[in-house]
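In: Build me a structure from this.
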Amino acid sequence: MRYITTGERIGYERGIVEGEQAVILRQLKRRLGELSPEIEQRIQSLSLNQLEALGEVLLDFATMADLSDWLQINSMI
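Out: A predicted model of the protein is given here:
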């Protein structure tokens, strides 16, 4: 098994987070329509665990207010 440096690990983890962000943003745009830059920025600041939680509930959202409420409760911003 090949040794993975800290830099490689961080890059791999960053890639996972960025991929998760991209999928969630696409799903939200399809579900709710265009997102404001502020909402996109808030989603991009979420941790991987928060992104995974959002991915599980976003299909229950009917309005932009549902997303805003979730972000208010679940993000640290």
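In: Every contact and neighbour count from this point should use C-alpha atoms.
Out: Will do.
In: Leaving aside the residues adjacent along the chain, what's closest to residue 43?
Out: Leaving aside its sequence neighbours, residue 43 sits nearest to residue 21 (C-alpha to C-alpha, 6 or more residues apart in numbering; 7.1 Å).
In: Can you name the residues that contact the one you found?
Out: Contacts for residue 21 (C-alpha atoms under 8 Å, 6 or more residues apart in numbering) come out as 43, 44, 51.
In: need the longest helix for this structure.
Out: Determined from DSSP state H, the single longest helix within the chain is helix 6-32.
In: Compute the inter-axis angle for the following helix or strand past that one and helix 6-32.
Out: Next helix or strand after helix 6-32 toward the C-terminus (DSSP states H and E): helix 37-44. On the basis of axes from the mean of the first three to the mean of the last three C-alpha atoms, to 10 degrees, helix 37-44 is oriented at 140 degrees to helix 6-32.
In: Could you also give me the structure for this second sequence? I'd like to compare it with the first:
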Amino acid sequence: MRLEPLYQRDREQAVQSGEQRLITRQLNRRIGEIDTLLIEQIQGLSIEQLENLGEALLDFSSVADLETWLNQQSI
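Out: Modelled structure (predicted):
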């Protein structure tokens, strides 16, 4: 049995989890405490989407900006 694919998957999940935590902390600092529903939506994002959100949040000034960005991702 090859364990390499399992390690790779675990590593990717760890990276994604770390990015989710960092983005959530940055959002809380930038626009204030965000609610659980928005956090759940962030947790559903891919690594690529999280990276894009990390850049986009620099332009956010309110929770509405985050909501708009998240809604655009589901289109």
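In: quick one: the longest helix of structure 1 to structure 2 mean distance?
Out: Compared with structure 2 after the fit, helix 6-32 of structure 1 shows a mean deviation of 0.4 Å (mean C-alpha distance after the TM-score superposition for structure 1).
In: next one: that helix to chain centre, how far?
Out: 7 Å (C-alpha atoms, centre = their mean, to the nearest Å).
In: That helix aligns to what range in structure 2?
Out: Aligning helix 6-32 of structure 1 against structure 2 (TM-score structural alignment) gives residues 5-31.
In: Would you mind listing the buried residues in that stretch?
Out: Buried residues in stretch 5-31 of structure 2, defined by neighbour count with 16 or more other C-alpha atoms under 10 Å: 16, 19, 20, 23, 24, 27, 30, 31.
In: Which single one of these is nearest to residue 63 of structure 2?
Out: Of all these, residue 31 has the smallest distance to residue 63 of structure 2: 6.2 Å, by C-alpha to C-alpha.
In: what's near enough to touch the closest one?
Out: By C-alpha under 8 Å, 6+ apart, the contact set of residue 31 of structure 2 is 60, 61, 62, 63.
In: which of the contacts of residue 21 of structure 1 still touch in structure 2?
Out: Among the contacts of residue 21 of structure 1, the ones still in contact in structure 2 (both residues aligned by TM-score structural alignment, their matches' C-alpha atoms under 8 Å) are 43, 44, 51.
In: possible to save these as CSV with distance to residue 3 of structure 1 and neighbour count?
Out: Output for these, formatted as CSV (distance: C-alpha to C-alpha, whole Å; neighbours: other C-alpha atoms under 10 Å):
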residue, distance to residue 3 of structure 1, neighbour count
43, 33, 19
44, 30, 18
51, 28, 19
